[in-house]
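Chemist: Give me coordinates for this.
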Amino acid sequence: MSLLFSPYAIGPLTLPNRIVIAPMCQYSADNGDASDWHMIHLGHMALSGAGLLILEATAVEDIGRISPGDLGLWSDANEAALGKVLKAIRKYSSMPIGIQLAHAGRKGSSHAPWEGGQLILASEGGWTPVAPSALPHLPHEAPPLALDDAGLQRVVKAFVDSAVRAHRLGLNLIELHAAHGYLLHQFLSPLSNTRTDAYGGSLENRLRFPLEVFDAVRAALPEGFPLGVRISGTDWVEGGWDIEQSVAFGQALKARGCSFVHLTSGGVSPLQKIPLEPNYQVPLADRMRKEVGLPTMAVGLITEAEQAEAILQDGQADMVALARGMLFDPRWPWHAAAKLNSQVEAPKQYWRSQPRGLSKLFGDITIGQR
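Modeler: The predicted structure follows:
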C-alpha cells in the first residue's frame, strides 16, 4: 500500500493523504485583502486531491508584508475578504486548509519578484522594515529599524490576533513562518541577529523571541488545535544557522506542544550556497524527525511520485510538501495516485476525466451518460 496515499493525523486533524501543498506567495492581494486571483488560484489547488493546502505567507501586520501585494490577516477587512474565498472553496472541496502566519522583517517593503524584488524606499511608497538588528538584507540597502521592547510586544500581539482570526475563519491548521530569512528566522540566525540583550548572542537568547511568539499563539488557540512551525534547517552559510541549532529549536518547540515542523532552508543571506538537486532538503527533515520526533514535512525539488513515496518509506519524513511542482502541475496528486495504484478525491464534475484503465482512480463511482 502506498504510504503517500495513506491517512495521517496531526493531532485531531486527519489528512486523507500525505501530500501537502506548501505555502506559495502570490503577491496579488489588495492592502492584504484576498482578491479574485486567490479565489481562482486557491480554488484550483483545493480540487487537486492533496491532503492539505497551506495558504501563502500571510502578514500579521501591514509592515510585516514582503510586498504591497502580500496577503494579510491583520484587519477586519482582511478577514472578511479571506472568508469569502474560503466559503466558496468549502462548497466544493473537503480538503483541510491551513495558513502560514508570517512577518517579513527586514525583507519587507519589496517589489514583487516579477518587478525585480528590490527594496521599495519609503519615499517611493514603501515603508521602513523592522528587524532584530539594524542590518540590511543586502549591503546596498538602507538598514531596517531594530525592534525595541514595545516593538517586540506589538509583533507578538499581531501574531496572536491573526491566529485568532484564522481560527475564527475555520482554518484547520496554523504554521508560523520561521524560515526563508523572514523575521522569526532573523532572530534565530547569528548572521542577522547581533543584539546584545536577552534576544541575541547565545542560542538560548536567539531562540527566545520565536518561542515567545509560539507560546503566545499556542495559548490563544484551543487546546489541541494544530500549530506548527516552518524552519530553515540551515542558512547554507558558514557561521550561520544550521541543522544542529534547528534540532535544538525543534526540541524546545516539542516541549511547548508544537504539532509539526516543516523543514526548508536558506533565505537569510545573499551569501548562501545552496546545492540544488532532487531531495536536497530531505536530510534536514530526516534529522529533525529522528532527533526530535515531531511530525515532519519535507520539501524541496520533490517532483516524482516514486520519489515522494521513497521519502516516506525510508522514514525520512511523515509528509511530503510541494510548491513550485504544484504550480506547474496542479493535478500532481491525481497523476501520483495513478502511478502508485492509489485513489484520490476529485470533484464529481471531473470524474469523466479518468483515463481508460484507471477506472478506480477516483474510487468506486458510477457515471451515467445520455
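Chemist: Only C-alpha atoms from now on, for both contacts and neighbour counts.
Modeler: Noted.
Chemist: same for the longest strand along the chain, what does it pack against?
Modeler: Assignment by DSSP state E gives strand 52-59 as the longest strand of the chain. Counting contacts by 3 or more Cα pairs under 8 Å, 6 or more residues apart in numbering; DSSP states H and E, strand 52-59 is packed against strand 19-21, strand 97-102.
Chemist: Strand 97-102 and that strand, what's the angle between them?
Modeler: 30 degrees (axes from the mean of the first three to the mean of the last three Cα atoms, to 10 degrees).
Chemist: Beyond strand 52-59, next helix or strand please.
Modeler: helix 76-92 (DSSP states H and E).
Chemist: Buried residues in that following helix, which are they?
Modeler: Asn78, Glu79, Ala80, Ala81, Leu82, Gly83, Val85, Leu86, Ile89 (16 or more other Cα atoms under 10 Å).
Chemist: Serialize these to JSON lines and add fields for distance to Ala248.
Modeler: Formatted as JSON lines, the buried residues of helix 76-92 follow (distance: Cα to Cα, whole Å):
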{"residue": "Asn78", "distance to Ala248": "35"}
{"residue": "Glu79", "distance to Ala248": "35"}
{"residue": "Ala80", "distance to Ala248": "38"}
{"residue": "Ala81", "distance to Ala248": "38"}
{"residue": "Leu82", "distance to Ala248": "35"}
{"residue": "Gly83", "distance to Ala248": "37"}
{"residue": "Val85", "distance to Ala248": "38"}
{"residue": "Leu86", "distance to Ala248": "36"}
{"residue": "Ile89", "distance to Ala248": "38"}
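Chemist: Let's compare: structure for the following, please.
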Amino acid sequence: MGRFRPIAHSAFLRHFVPNLNLHWISFFSGTPLLIPSTEIVSEDCKIYGIPLKNHLVFMLSSFKAIILPQPQIKPVQLVIAKDIFVSAIRIAMSIDGSCLPFGDVLRTSAQEQVDYMLSKDKDTLIVMADDEVKSVVRTGVYNTINSFEKDLASLLLVPSLELGTADNNDRIMRKLSDLEWMCNVLPKMDLMKNLVSDWAAISNQILRIVEDKKLDQVMWGLKIKLIEVTCKVLEAVGYGGVILPAACRVQLLKSWFPYIRKMKPLLDSKGTEENGFPYKMDQDLCQAIEGAIVSLVLTLPSNDQADILADWIRSREIGYPDLSEAFEVWCYRTKSAKRRLVEGLDGNSDAVISA
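Modeler: This next block holds a predicted model:
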C-alpha cells in the first residue's frame, strides 16, 4: 500500500477515541484489516495514518485499524495556515529586510517551507485566495525586482568591478536566485503575471547595464543567471501561462532574443578557451529557450513575426536559436491567408458580374 502519512499530534485522535493513549507516531506499510469504527481502542499502541477518500485509516500495531471521518477544515485552522504562510513568504522574499544574524540560511529555509506548503498543504491552496496573502506576495515580487534593478545599476557607478564590490555582487546574485525561485512558485499561486510584467518593464534597463563595456569580460555568472530567469519568463508567456498584450510580447522578445543569440556562442567560446569554465548554456537550457521563443513568436501578430524571422534569417549562420519551425508555420499561415484573400476577391468579382 506504500508509505502512509504520519499524524502530527494526537489531539484529533483523542477527540474521536477518548481512551486512546498515543505514545508515538510512525509509518507503516502493509495491508490493513479494517474493523468497525465502533470498536474502542483502549490499549497503548502504535498509530499510523493513511488518507482514504473522506476518511483517515489509523493502523494499529496489532495490524488492526479503526476508520475515522476526515476532519473538516475549520476557520481557526485557516487563520493559522495563513499566518504561517504569510510569515514564510515575508522571510523568503526578504520583505522586512535581511533576518540577521541568520540571513541566507533563514531565507532559504523559508523558501523551502513555502515550496512544501504549496505542494503538500491543502489549507494553503484555500489561503491563497485571500486578498491579503496575494498582496503580500505581490509586494515581495515588486520589492525584489526593484532592489535587483537598483543594485545592478550601481555596478556602473564603481570604478572597478573586481575590487571592493563583492558584497554588492553577492547581493545581486541572491536577488536573481530569489527571482528564479519565484518563477517556480508563483505559477502555483496564479501570480506569475506580476513577475513577468515587472521583468518585461525593466528588461531594456537590465540589458543596457549588462551590455556596458565595463561588464564585457566579467560577471559571467550574472549573465548566465539572467538568461535562466528570462527563460522562465519566456516559457510563461510563450506557453500561455501568462497572457500579455501583443505589444508587450513583442517588446519582451525583441529585447532578449538578440542578447541570447549573442551570448550563446560567446559562452561556448569561453568554455573552449578556459578549462573548467562553469558558466555555460547546457542542452536543457538551450532547448527550453528555443522552444519558448518559437512558441512566443507564433503568438505575435503576423507583421511582427515577419520582422523577427527576417532578422533571424539575416543572422542564420549563428545557428541558435533555431526558428525554422516558427518560419515554416508562418509561411503556411501566410499562404493560407493569401489564398483566402484571393478566393474572397474572386467571389466578390463574380457577384458583381452576375449582378
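Chemist: Quantitatively, what TM-score do the chains reach?
Modeler: The TM-score (TM-score structural alignment, normalised by the length of the second structure) is 0.29; 166 aligned residues with a Cα RMSD of 6.4 Å.
Chemist: picking up where we left off before, pick the most buried one from the helices and strands packed on strand 52-59 of the first structure.
Modeler: strand 19-21 (a mean of 27; mean count of other Cα atoms under 10 Å).
Chemist: Can you get me the start-to-end distance on stretch 165-177 of the first structure?
Modeler: This stretch, stretch 165-177 of the first structure, spans 17 Å end to end (Cα to Cα, to the nearest Å).
Chemist: ditto for stretch 167-187 of the first structure
Modeler: 26 Å.
Chemist: Assumed Asn204 of the second structure was part of a strand.
Modeler: No - going by DSSP: H, G, I helix; E, B strand; the rest coil, the assignment for Asn204 of the second structure is helix, not a strand.
Chemist: and the helix ranked longest in the second structure, what does it pack onto?
Modeler: Scanning the second structure for the helix with the most residues, using DSSP state H, yields helix 324-354. Applying 3+ Cα pairs under 8 Å, 6+ apart, one finds that helix 324-354 of the second structure contacts helix 283-297, helix 302-314.
Chemist: Can you lay out these as JSON lines showing mean neighbour count?
Modeler: Putting these into JSON lines (neighbours: other Cα atoms under 10 Å) gives the following:
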{"stretch": "helix 283-297", "mean neighbour count": "18"}
{"stretch": "helix 302-314", "mean neighbour count": "15"}
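Chemist: out of these, nearest to Ala200 of the second structure?
Modeler: Each of these was scored for nearness to Ala200 of the second structure using Cα to Cα, and the closest is helix 283-297 (13.9 Å).
Chemist: Could you check the angle that closest one makes with helix 324-354?
Modeler: 10 degrees.
Chemist: Flag every buried residue along the longest strand seen in the second structure.
Modeler: As assigned by DSSP E, the longest strand anywhere in the second structure is strand 45-52. For strand 45-52 of the second structure, a neighbour-count test (16+ other Cα under 10 Å) marks Cys45, Lys46, Ile47, Tyr48, Gly49, Ile50 as buried.
Chemist: State the three-state secondary structure for Ala65 of the second structure.
Modeler: Under three-state DSSP, Ala65 of the second structure comes out as strand.
Chemist: ok, now how distant is the residue nearest to Arg289 of the first structure when sequence neighbours are not counted from Ala178 of the first structure?
Modeler: Spatial nearest neighbour of Arg289 of the first structure, chain neighbours left out: Thr296 (5.9 Å); criterion: Cα to Cα, 6 or more residues apart in numbering. Thr296 of the first structure sits 15 Å away from Ala178 of the first structure, going by Cα to Cα.
Chemist: for Val282 of the first structure, same thing?
Modeler: Distance from Val282 of the first structure to Ala178 of the first structure, by Cα to Cα: 18 Å.
Chemist: and what of Ala81 of the first structure?
Modeler: Applying Cα to Cα to Ala81 of the first structure and Ala178 of the first structure gives a distance of 25 Å.
Chemist: Please apply the same query to Glu204 of the first structure.
Modeler: Distance from Glu204 of the first structure to Ala178 of the first structure, by Cα to Cα: 16 Å.
Chemist: do the same with Asn205 of the first structure
Modeler: Asn205 of the first structure is 15 Å from Ala178 of the first structure, by Cα to Cα.
Chemist: With neighbour numbers in mind, choose between those two.
Modeler: Ala178 (24 against 17; other Cα atoms under 10 Å).
Chemist: The more buried one reaches Arg230, doesn't it?
Modeler: Yes - taking contacts as Cα atoms under 8 Å, Ala178 of the first structure lies within contact range of Arg230: 5.5 Å.
Chemist: Let's have the helices and strands packed on strand 52-59 of the first structure in TSV, adding distance to His335 of the first structure.
Modeler: Shown next, in TSV, are these (distance: least, Cα to Cα, whole Å):
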stretch	distance to His335 of the first structure
strand 19-21	12
strand 97-102	21
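Chemist: Out of these, flag the one nearest Glu291 of the first structure.
Modeler: So among those, strand 19-21 is nearest, using Cα to Cα, at 22.3 Å.
Chemist: what helices or strands is the closest one leaning on?
Modeler: Using 3+ Cα pairs under 8 Å, 6+ apart: strand 19-21 of the first structure touches strand 52-59, strand 319-322.
Chemist: want to throw these into CSV with distance to Ile10 of the first structure and mean neighbour count?
Modeler: Output for these, formatted as CSV (distance: least, Cα to Cα, whole Å; neighbours: other Cα atoms under 10 Å):
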stretch, distance to Ile10 of the first structure, mean neighbour count
strand 52-59, 11, 24
strand 319-322, 10, 26
